[in-house]
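Asker: Pasting a predicted model and its sequence here:
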Amino acid sequence: MHTLEQLRAGALQGISRLTLRCGLTEFPQEIFSLADSLEILDLSGNQLSSLPDDLPRLSKLKVIFCSENNFTELPEVLGRCESLSMVGFKSNQITQVAPASLPPQLRWLILTDNCVQQLPDNLGDCPQLQKLMLAGNQLTHLPDSLAHCHKLELIRLAANQLNSLPQWLFSLPRLTWLAYAGNPFTAQLEAEALNVSLPAINWQQLAVNELLGEGASGLIYRADLSRAETTTPVAVKLFKGAMTSDGLPQCEMASTIKAGQHPALTQTLGRLTEHPDATDGLVMQLIPSDFSNLAGPPSLASCTRDVYASDRCFTPAVIFNIASAIASAAAHLHQQGMMHGDLYGHNILTTETGDALLSDYGAASFYDTANAELAARLARLEVRAFGCLLEELVDRCYGLTADAHQQLSALVAACLGAELMARPTFEEVCERLIELQSQQAIAA
């Protein structure tokens, strides 16, 4: 975090990233003194409603964040910023996205939690577009031109007014992470999931202890659950009401319930009742302390791919344990008519021996398993996410036999294939992993 005083005193000369959160109502002209070096500009959390017409003077600007301000339209001046590749205007009051507002190098667009009803057709003319965050708007359709964005990998469409998924989505060769809960066409399935009977756990049965973590959708606490004269350590998730980058907390709650029981999924014990503030919550199995996140989330540079510690590496036994567990968990979810939507290393908890749990249903979406064509397409779309994960594991594995490495690389290639329906199913992936693990064990 920086201050206007530092900027005005010339103390920030040469910096590449500037963050100002100080109640700004106008764009500080002093920012232009950083034109020779500034690449990332974060003006989130202010009271701005416009940007200056000469913003392109910041010729090296690659990333701009103006979330939580007062913009009602995406500024057209952004389209004249030749180096700009990431645009983040989450939680404004944007209703208009003009064709001229889209920069030519656009790679990552964040319009989450606004009031956008329509996107310009020329969004499909952004060949570098890779990540599109549109949850929490009023979209009734998407421009068909997006079918031309062959690099598009992640789309968040949750909490809009869509009545169906556009068919061209399934022609995108690299689409990997999709979220669409909270739209009219998913409402019935979500309501049914929320009505699933779970054991009721009264707030008075819980002794709530320290905060374990805070995500966009809620708070997770360690607690002790008392029932039948026994006390069990548990985790309690209290859901917030705010929109997240992936969608609505209520939809995440429905997904957590619908996920059901599987050894490689975090387990739900019951639904919270009688909270003093009427807060929705779930009581979940406490994850042992020897589990930790497999990877870190994507960075600004990596865009859609996770970031691993530079010294992170795995034995063959560990990668087979992780891969087999996650493929099996994903297969289970799809059998329930649910895609995870965010199948990533940063949402996987592992131990040193490769025990693995797939967590975080914030981007999960439902579909009717009776619609066999849609079910097959969505499952194979998520198989590509598994392919990315497996590729990351193989790249960081030591001790694989040459043949096992070749065979795993072939499986990765099959999962990442551009032709959607040519990819294997999760069931086929599980079978192949069992075969390869057996071959590796024999060869070792």
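Answerer: Arrived safely, thanks for sending.
Asker: switch to C-alpha atoms for all contacts and neighbour counts from now on
Answerer: Will do.
Asker: Helices of the stretch 101-250 of the chain, residue ranges please.
Answerer: Secondary structure of the stretch 101-250 of the chain, counting by DSSP state H, counting those that start in this stretch: helices at 187-194, 249-258.
Asker: residue ranges of the helices in the stretch 251-400 of the chain, please?
Answerer: Using DSSP H, counting those that start in this stretch, helices in the stretch 251-400 of the chain cover 316-335, 372-395.
Asker: So for the protein, the centremost residue is which one?
Answerer: In the chain, the centroid-proximal residue (Cα atoms, centre = their mean) is Asp342; its distance is 4.9 Å.
Asker: And it, how far from Thr176?
Answerer: Distance of Asp342 to Thr176, given as Cα to Cα, to the nearest Å: 9 Å.
Asker: of the helices of the stretch 251-400 of the chain, which approaches Leu146 most closely?
Answerer: helix 372-395 (17.0 Å; Cα to Cα).
Asker: want to compare, so here's the second one:
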Amino acid sequence: MHSLEMLRSPQSIEAGRLTLAAGLTTFPEEILDLADSLEILDLSHNALTTLPDSFAKLRNLRIVFFNNNRFERVPEVLGQCPNLSMISFKSNQLATLPAEALPPQTRWLTLTDNRLQSLPETIGQLPHLQKLMLAGNQLRALPEALAACQNLELIRIAANQLDHLPPWLLTLPRLSWLAYAGNPFSQGGVPVGADTLPQIPWADLSLGEVLGQGASGVIYRGLWRQPQGQFPVAIKLFKGAMTSDGLPEDELRACLAAGAHPHLIGPLGQVAQHPDQKHGLVLPLVPDTYQVMGGPPSLESCTRDTYPADTTFSLAATQAIARGVAAAAAHLHQRGILHGDLYPHNTLINPVGDARLSDFGAASFYDPTDRAVAPALERLEVRAFGCLLEDLVDRCPPARFLRPLQQACTQPDVLERPGFQEVLAALTTFAA
């Protein structure tokens, strides 16, 4: 974190990146003195409403964060920054996205938790668009021009006002991660209430260390006090009413609807009577021998998970992980649940490859008997599995015989991909 004083002494600022949260109401012109070197600018948690025309002088800027400010309109001047590829305006007051505000190099656009009712048709003129975060707005439709964004891999449209799922969305050749719960057209799952998930009073819980966190919340090691004694558990507390994936209540519904499965982490109960009225889940504590398979995407990788350079997987573990995740996904899709975030960083594994898929924050419901939609939704998620399988095979040379299956899962023609039952059958045959 930097300060205004440091900004006035540019030599004290790390080259290439500036983070400044100081209650700003106007853009500090001193930032323009860094134009030759500044690539990443984070002005989140201020009170900005506009940017000056001089902002265009930041010719080398690649990434900007304006989260938690007071913008009502995405500034058009951003479109004049030739190298700008990642833009984030999460939790502002945006009602307008001008066509001129989108730079041609845009790869990652985050507009979560705003007031947008529409998007410009020119969004379809962004050939590099890969990640589009729109949850928590008031969108009533998506522009059909988005169908031209053939590199789009992840889109979040949960908690909007959409009355249907655009059919063209399910034909995009690279789309792998989709979340649409909390829209008028998306009804399903189990209603969340006292009768469907045990209520666990906050007074009966105690928090320990942080085990991990994602878009929707933070997971802690904890203890659950019961008449028989104290039991170790994991406690997930949601970060707020709106996450980048959607609403906490939709995650709760998905957890309930998923039911029990050996390769899923399901809830034991719902946190009740939290002093700050936070939503939360009590989950079984996975043994310490389990670790996340991969790290979440970086600013550079955008949609793909990250790994230490020396990461390797044994052949036995590779096959076991692939079978476990495929089995969990097959189980979900039989129940009409799109996980929406099928990623290595949401997959816990142990040294022998036992896998547990977690985090239903991006889950959505569909009718598995709807032959017009169900096959495409399942095969969209098969592509996400294909990316996970690619990560495994890349780090396990003896598993190269799985490459044809991985390629089948990621081929551009959505309906030509295998379903999860076919994937699972193939993996079982390889293991025989």
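Answerer: Alright, I've got the coordinates. Every value quoted in this text rests on a predicted model; they were computed, and no experiment measured them.
Asker: sorry, back to before: tabulate the helices of the stretch 251-400 of the first structure (JSON lines), appending distance to Thr95 of the first structure.
Answerer: Compiled in JSON lines, the helices of the stretch 251-400 of the first structure are given as follows (distance: least, Cα to Cα, whole Å):
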{"stretch": "helix 316-335", "distance to Thr95 of the first structure": "35"}
{"stretch": "helix 372-395", "distance to Thr95 of the first structure": "30"}
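Asker: Same list, the ones you listed, but as JSON lines with mean neighbour count please.
Answerer: Converted to JSON lines, these look like this (neighbours: other Cα atoms under 10 Å):
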{"stretch": "helix 316-335", "mean neighbour count": "22"}
{"stretch": "helix 372-395", "mean neighbour count": "21"}
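Asker: The ones you listed: which one's closest to Met133 of the first structure?
Answerer: Comparing the helices of the stretch 251-400 of the first structure by Cα to Cα, helix 372-395 comes nearest, at 17.4 Å.
Asker: centre of the chain versus the following helix or strand past the closest one, how much separation?
Answerer: Going down the chain from helix 372-395 of the first structure, the next helix or strand is helix 402-415, by DSSP states H and E. Counting by Cα atoms, centre = their mean, to the nearest Å, helix 402-415 of the first structure is centred 26 Å from the centre of its parent chain.
Asker: So which elements touch helix 402-415 of the first structure?
Answerer: helix 372-395, helix 426-443 (3 or more Cα pairs under 8 Å, 6 or more residues apart in numbering; DSSP states H and E).
Asker: need these in JSON lines with distance to Leu58 of the first structure, can you?
Answerer: JSON lines is the format used below for these (distance: least, Cα to Cα, whole Å):
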{"stretch": "helix 372-395", "distance to Leu58 of the first structure": "35"}
{"stretch": "helix 426-443", "distance to Leu58 of the first structure": "47"}
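Asker: Tell me which of these sits nearest to Gly88 of the first structure.
Answerer: Here helix 372-395 is closest among these (Cα to Cα), at 24.0 Å.
Asker: mean shift between the closest one and the second structure?
Answerer: Aligned to the second structure and superposed, helix 372-395 of the first structure gives a mean residue distance of 0.7 Å (mean Cα distance after the TM-score superposition for the first structure).
Asker: got the angle for that helix vs helix 316-335?
Answerer: Helix 372-395 of the first structure runs at 170 degrees relative to helix 316-335, counting by axes from the mean of the first three to the mean of the last three Cα atoms, to 10 degrees.
Asker: which secondary structure elements does helix 372-395 of the first structure contact?
Answerer: Partner elements for helix 372-395 of the first structure (3+ Cα pairs under 8 Å, 6+ apart): strand 177-179, helix 316-335, strand 338-339, helix 402-415, helix 426-443.
Asker: How about residues contacting the last one?
Answerer: The set of residues external to helix 426-443 of the first structure that reach it, using Cα atoms under 8 Å, 6 or more residues apart in numbering, is 316-317, 320, 323-324, 327-328, 330-331, 379-380, 383, 400-401, 404, 407-408, 411.
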